[in-house]
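[1] Quick one: sequence and predicted model below, then my questions.
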Amino acid sequence: MSQAAIPRPDATHHRLHEFARNALIKIFVHPYATVCELYCGGGLEAERWEEAQIGHYIGIDVASSGISEKREAWESLRKAYTTDFYELDPCTEDLEARLQEKTNQADLVCCLQHLQLCFESEDKARKLLRNVSSLLRPGGYFFGITPDSSTIWAKYQKNVEAYHNRSGSMKPGIVPNCVRAESYMITFEVEEEKFPSFGKRYQLKLAGDMPAETHCLVHFPSLIRLAREAGLEYVEIQNLTEFYDDNKAIFAGMLMGYGASVVDPRGRLLPRSYDILGLYTTFIFQKPDPDAAPPLTTPLLVDRNHHEEEREWTDWREEETIVPSEPPAGLGKITEQKGILGPGPAELRFSEAL
């Protein structure tokens, strides 16, 4: 079967996700960096890392991801950088004990897919973030992309509200569990209006994708809290639509090459592309360097028993959206620190509902 005849998922979705991955790599990765990628088995991206001129690559994923085949494929390419691959689950296994020689060695740890898997339980999320902290050298960054639970839940809540506002003939006590759009369908496994901070499952079916993917909502305040416990400082959580708007002057050309299905002739995202991009968010944390002054600032979240965090999604978005104090000069948004954008406000941004 020719490559053109092979069924492919929605090209728009994958092109947009590729744009975000490439942009983040261009912002963060510097020549000769040691990069650790969690859940790396999703595809062969050796060329991307070679273009970034990294010095060493560490790939970590569960055995069932096909990481053995990926290791063989990468080694056969004989790239300029060295590689190590490990069949380990970063949200259940102790990487510090298993990879003693690799601890505190990575300049960057990235998770460009599957962060949401660790939100099946608090223990898994805590384990992953502690593993990240053990791998990073002081001053290093943890960054990546994950479905934007704020946007997804807001869409679901809007759907529920519209359902109840229709007619009195609707069955009482029944909550619609599905959000349908032109390019995707989101289905929650349990029909309810509230959910716990961990273990809230849903399925995301993108046009052309077979089959639907099962995810867990990422509760951002819990992510920040557990990261802080692991020694990682919050930098930014930004919906990909905002990320694109902030970076399009630099990266618009990347999307222009994808054709008319993604952007218009002026480089503006088409409504369909904007809707798909809005389902995802970037996240950025940093492991503080005690020898660097001044240290990175982080927002203060209200101390409380985390078992009390079960609430409607809109509640925590209203109560816990906190604007931190201005960071030291030269820090600001991460893209400013890397010298890509001009001055702009630094703020804690949980995505607004579309």
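    Structure's in. What do you need? Note that the coordinates shown come from a computational prediction; the quantities given were computed from them, not determined experimentally.

[2] CA atoms for contacts and neighbours, from now on please.
    Noted.

[3] Can you show me the helices along the stretch 201-350 of the chain?
    Along the stretch 201-350 of the chain, counting by DSSP state H, counting those that start in this stretch, helices occupy 220-229, 240-256, 271-277, 313-320, 334-337.

[4] Next one for the comparison:
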Amino acid sequence: MKRGYPESPSSSFGPPQSRFKHNPEGDAQFLEDENTKIFARKVADHYSARTNQTLEEREASPIIHLKKLNNWIKSVLIQLYARRGDAVLDLACGKGGDLIKWDKAKVGYYVGIDIAEGSIEDCRTRYNGEADHHQRRKKFTFPARLICGDCFEMRLDRVLADDAPFDICSCQFALHYSWSTEARARRALANVSALLRPGGIFIGTMPDANVIIKKLREAEALAFGNSVYWVQFDEEFADKKFKSSNPFGIKYKFHLEDAVDCPEWIVPFHVFKLLAEEYDLELVFVKNSHEFVHEYMKKPEYIELMRRLGALGDGNQDQSTLSPDEWEAAYLYLSFVLKKRGQPDRTQANSRRDKGQMQIAKGDILFINSDD
């Protein structure tokens, strides 16, 4: 299960050539062109258009065990790094699929932000207990706020001035959408850094550029995949080489059965690490999903969690476990943990949390845009 490929095939990527200087106060000009905004809107529309599934529909998904495996990985990350009473910032929170995970961690406050209006509305109804297709559950124990806007474009420290600082920030299977331009990548990291307290934790999952580029170079054409996913690069990358002078905007089309069908962007991880350091975010660890499973399945508490989630099935039926094609798809992803420099200060008042609601009405959702 360990990573089965040589030294990073994406090592030709160099550090970003900064076109503007990082300002710790967040006043740098993060400019975007219209094409970038169009792509961001396409991604938002794609996720908004995806309807909530019933339990029966979900269990019939061709990638049900991959979804459960990804949920296990996110659950382990949250269990490892969330603490009772933590204030949580969930970037690209989607339909609120991680709300129960945060509740089990007994966090104290939650702010979710997503670009897709339909997803935020689904998150609201899930938080209120109105649309949980899995079971009728008791109310969540933490107050929450929901915001609709592009967290990779908007400056969030002004919007969340009364809510910050946060103890933990999460961005699951979404940060690569910020890598379409240097401006968006920087804005994403600037937002995380500005809103985390010193010593605060940033957890996330995203595609593993090393694996994707390795598979591209092994493929005869510009596409590769299997029965549950495929990746397609454009002809501009016919030589399968990437300019070290610009590690941003390397776009590919990604399709995952019953989940994703939209453009994504390569995130060369060592460039991501260097860029994060500019914003006082230091790497704690990065692990490919295969390596992650190999390591944490050695621990009894996470073996039991895997059993409860059913990601690896019970072995009683042919379709009851993770298929080889799903396992290959899992190899496309990695998990990371970053920590903000500085000493923790937990003496700050929690008065910020009075903005949260225990029942969120439609009118409570805050909509933000670049004109705000």
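    Sure thing, it's come through. Just so it is clear, the model here is predicted, and its values are computed rather than measured.

[5] sorry, back to before: looking at the helices of the stretch 201-350 of the first structure, which is nearest to residue 286 of the first structure?
    Put simply, out of these the one that sits nearest residue 286 of the first structure is helix 220-229, at 9.5 Å, with distance taken as CA to CA.

[6] For the equivalent of residue 116 of the first structure over in the second structure, give its distance to residue 205 of the second structure.
    Using TM-score structural alignment to pair residues, one finds that residue 116 of the first structure aligns to residue 176 in the second structure. Relative to residue 205 of the second structure, residue 176 of the second structure is positioned 9 Å away (criterion: CA to CA, to the nearest Å).

[7] how long is stretch 160-180 of the first structure end to end?
    Using CA to CA, one end of stretch 160-180 of the first structure lies 12 Å from the other.

[8] err, stretch 58-68 of the first structure, not the other one
    Between the opening and closing residues of stretch 58-68 of the first structure there is a gap of 13 Å (CA to CA).

[9] Mind listing what's buried along that stretch?
    Applying a neighbour-count criterion of 16 or more other CA atoms under 10 Å, the buried positions in stretch 58-68 of the first structure are 58, 59, 60, 61, 62, 65, 67, 68.

[10] out of these, which are inside helices?
    Where the buried residues of stretch 58-68 of the first structure overlap with helices, as defined by DSSP state H, the overlap consists of 67, 68.

[11] measure the residue opposite residue 238 of the first structure in the second structure once aligned to residue 101 of the second structure for me?
    Using TM-score structural alignment, the partner of residue 238 of the first structure in the second structure is residue 287. Going from residue 287 of the second structure to residue 101 of the second structure by CA to CA gives 21 Å.

[12] which residues in the stretch 101-250 of the second structure form helices?
    117-127, 156-159, 182-195, 209-218.

[13] contacts for the second one?
    Spelled out, that is helix 156-159 of the second structure. Applying CA atoms under 8 Å, 6 or more residues apart in numbering, the set of residues contacting helix 156-159 of the second structure from outside is 164, 191, 194, 195.

[14] try 10 Å this time
    25-26, 113, 147, 149-150, 163-165, 187-188, 190-196, 366, 368, 372 (CA atoms under 10 Å, 6 or more residues apart in numbering).
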